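S.K.: pasting the structure only:
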């Protein structure tokens, strides 16, 4: 199975917001991502809208209609206003993430022993509206079984542990744990996504087996784009000034 890349545009939004105008444009960079071969785009709006904004959902909903098979994935904690936006614009996928409003970034998956009833109610409500739900999960088979019981169609494996172990002696064991959890989820009828700290260096071993349907990558992808293009842009400025 080919793994789909969904480009997370939050860092583009963060740069945009630092200057108070629509430059760089999240929609324009979303279009460039899809034109370059990405299968979808992702944003993770937070209540303070410090990077992605709720208004970006409307823009990206229109954008993906321009590309056959392109998908819009909205990530976030299922607070009331975000759910309202999801039900209004109906992205292809809503990834429920258990992060608090003041968190810098997501740092754990759902504990469905604690939050199962809350999550199940949201899954039912959102999927009844025709939006596929994915749950952000740690690589824990017991929790993945509970995720399946909520009725969600997908899970997204939280890959920070995998990514940070890359190149270390424990990497093979940790990678094996992730792949075993992916296989287990598939055996339950779930489709498996993955995301967090994945990059060009560590991605291949995770997707080689074919159990990961989609990866969402944003921070590393944006940094890698800067690293690969920074020198050339400097040279162009120097050329103009010489």
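M.R.: Sure, I can see it. What you see is a predicted model; the values in this text were computed from it and never measured.
S.K.: From here on, just use CA atoms for contacts and neighbour counts.
M.R.: Noted.
S.K.: contacting residues around residue 222?
M.R.: Counting by Cα atoms under 8 Å, 6 or more residues apart in numbering, residue 222 touches 11-12.
S.K.: Assign a three-state SS to the spatially most central residue of the chain, would you?
M.R.: Relative to the mean C-alpha position of the chain, the nearest C-alpha, by Cα atoms, centre = their mean, is the one of residue 216, at 3.7 Å. The local conformation at residue 216, judged by DSSP: H, G, I helix; E, B strand; the rest coil, is strand.
S.K.: With residue 210 instead?
M.R.: coil.
S.K.: neighbours around it, how many?
M.R.: Residue 210: 13 surrounding residues under other Cα atoms under 10 Å.
S.K.: ok so, going back, for the residue nearest to the centre of the chain, give me its contacts.
M.R.: Neighbouring residues of residue 216 by Cα under 8 Å, 6+ apart: 5-8, 42, 193-196.
S.K.: Next one for the comparison:
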């Protein structure tokens, strides 16, 4: 069974927009796990516009499933991960000015840097994953870093699938097959949602984990708002 790790960045965004501690990020993480999720993902960025670095520490005792911290391995991020020792670290080549992750690693160009980072995290007992696109040369180069897993960047698939192009999954299938042959586990994330997740999962051999945040939280608003509206109406009667 493919594991679901829920990215709670959007909960932190909502909290930060008003100040205070509503919604309570720690409580949400605890509740999501109690609902059956297999893990919690966070992606702290240098400007702390959603997840704050302190959140990463505060979540450590709360996350009793799998704890995945993703981000660009600058020194501050690396120090944070090595101190917390989550289940998994996912390396993402984010620039400071990006709104959301929009590219995978060039594992050929950054081979030596990634080898160094992977070795450092693995020596601390942290499972490592590299955010990557489907170019098979990049998959081969990723294996040379010693990484445990890759996370397939799925935005292109999601856009094409929404337009009815199911053939767009083929590069992801091929990338997963090669990664499996090279001994790497397969994760995936970015724009996966209720409409495309089952099709994607059925076409990716040995898909270990998906990390979903924006879509899942947005869908929760729509699928859960009727219950809350009626709870208010009931109290007002």
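M.R.: Perfect, thanks for sending it. The structure displayed is predicted, hence computed values, not measured ones.
S.K.: picking up where we left off before, what's the match for the residue nearest to the centre of the first structure in the second structure?
M.R.: Using TM-score structural alignment, the equivalent of residue 216 of the first structure in the second structure is residue 211.
S.K.: can you give me the strands in the second structure?
M.R.: Taking DSSP state E as the test, the strands found in the second structure are 3-7, 39-42, 66-71, 88-91, 127-132, 149-153, 185-189, 207-212.
S.K.: mind putting these in TSV, distance to residue 13 of the second structure included?
M.R.: As requested, these are exported to TSV (distance: least, Cα to Cα, whole Å):
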stretch	distance to residue 13 of the second structure
strand 3-7	12
strand 39-42	12
strand 66-71	16
strand 88-91	21
strand 127-132	23
strand 149-153	22
strand 185-189	19
strand 207-212	15
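S.K.: Residue 118 of the second structure maps to what in the first structure?
M.R.: Using TM-score structural alignment, the equivalent of residue 118 of the second structure in the first structure is residue 123.
S.K.: To clarify, my last question referred to residue 87 of the second structure.
M.R.: By TM-score structural alignment, residue 87 of the second structure lines up with residue 92 in the first structure.
S.K.: residues contacting its match?
M.R.: 71-73, 131-132.
S.K.: now the helices for the first structure?
M.R.: All helices of the first structure, identified by DSSP state H, fall at 10-17, 26-35, 54-64, 80-89, 112-128, 141-149, 160-165, 171-187, 203-207, 219-241.
S.K.: follow-up on the earlier one: from the contacts of residue 216 of the first structure, keep the buried residues only.
M.R.: 5-8, 42, 193-196 (16 or more other Cα atoms under 10 Å).
S.K.: Identify the residue spatially nearest to residue 33 of the first structure, adjacent ones excluded.
M.R.: Closest residue in space to residue 33 of the first structure, ignoring its immediate chain neighbours: residue 7 at 6.9 Å, by Cα to Cα, 6 or more residues apart in numbering.
S.K.: Is the one you found in contact with residue 220, as I believe?
M.R.: No: at 10.4 Å, residue 7 of the first structure and residue 220 do not qualify as touching, with contact defined as Cα atoms under 8 Å.
S.K.: one step back: just the contacts of residue 216 of the first structure now: which is nearest residue 17 of the first structure?
M.R.: Of all the contacts of residue 216 of the first structure, residue 17 of the first structure sits closest to residue 8, with 15.8 Å by Cα to Cα.
S.K.: how much space is there between that closest one and residue 15 of the first structure?
M.R.: Residue 8 of the first structure sits 13 Å away from residue 15 of the first structure, going by Cα to Cα, to the nearest Å.
S.K.: ok, how many other residues are close to the closest residue to residue 26 of the second structure other than its chain neighbours?
M.R.: Of all residues not flanking residue 26 of the second structure in the chain, residue 59 sits nearest, at 6.3 Å (Cα to Cα, 6+ apart). Other residues near residue 59 of the second structure come to 19 when the count uses other Cα under 10 Å.
S.K.: Residue 123 of the second structure now?
M.R.: Counted with other Cα under 10 Å, residue 123 of the second structure comes out at 11.
S.K.: ok, now the one 3 residues further on?
M.R.: Using other Cα under 10 Å, the number of residues around residue 126 of the second structure comes to 21.
S.K.: among the contacts of residue 92 of the first structure, who's most crowded?
M.R.: residue 73 (28 neighbours).
S.K.: Now do the same for that residue: its match in the second structure.
M.R.: Structural correspondence for residue 73 of the first structure with respect to the second structure (TM-score structural alignment): residue 68.
S.K.: Show me which residues of stretch 99-110 of the first structure are buried.
M.R.: For stretch 99-110 of the first structure, a neighbour-count test (16+ other Cα under 10 Å) marks 99, 106, 108-110 as buried.
S.K.: that older thread, with distance to residue 46 of the first structure added, can I get the helices of the first structure in JSON lines?
M.R.: As requested, these are exported to JSON lines (distance: least, Cα to Cα, whole Å):
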{"stretch": "helix 10-17", "distance to residue 46 of the first structure": "10"}
{"stretch": "helix 26-35", "distance to residue 46 of the first structure": "16"}
{"stretch": "helix 54-64", "distance to residue 46 of the first structure": "9"}
{"stretch": "helix 80-89", "distance to residue 46 of the first structure": "8"}
{"stretch": "helix 112-128", "distance to residue 46 of the first structure": "18"}
{"stretch": "helix 141-149", "distance to residue 46 of the first structure": "23"}
{"stretch": "helix 160-165", "distance to residue 46 of the first structure": "20"}
{"stretch": "helix 171-187", "distance to residue 46 of the first structure": "28"}
{"stretch": "helix 203-207", "distance to residue 46 of the first structure": "26"}
{"stretch": "helix 219-241", "distance to residue 46 of the first structure": "16"}
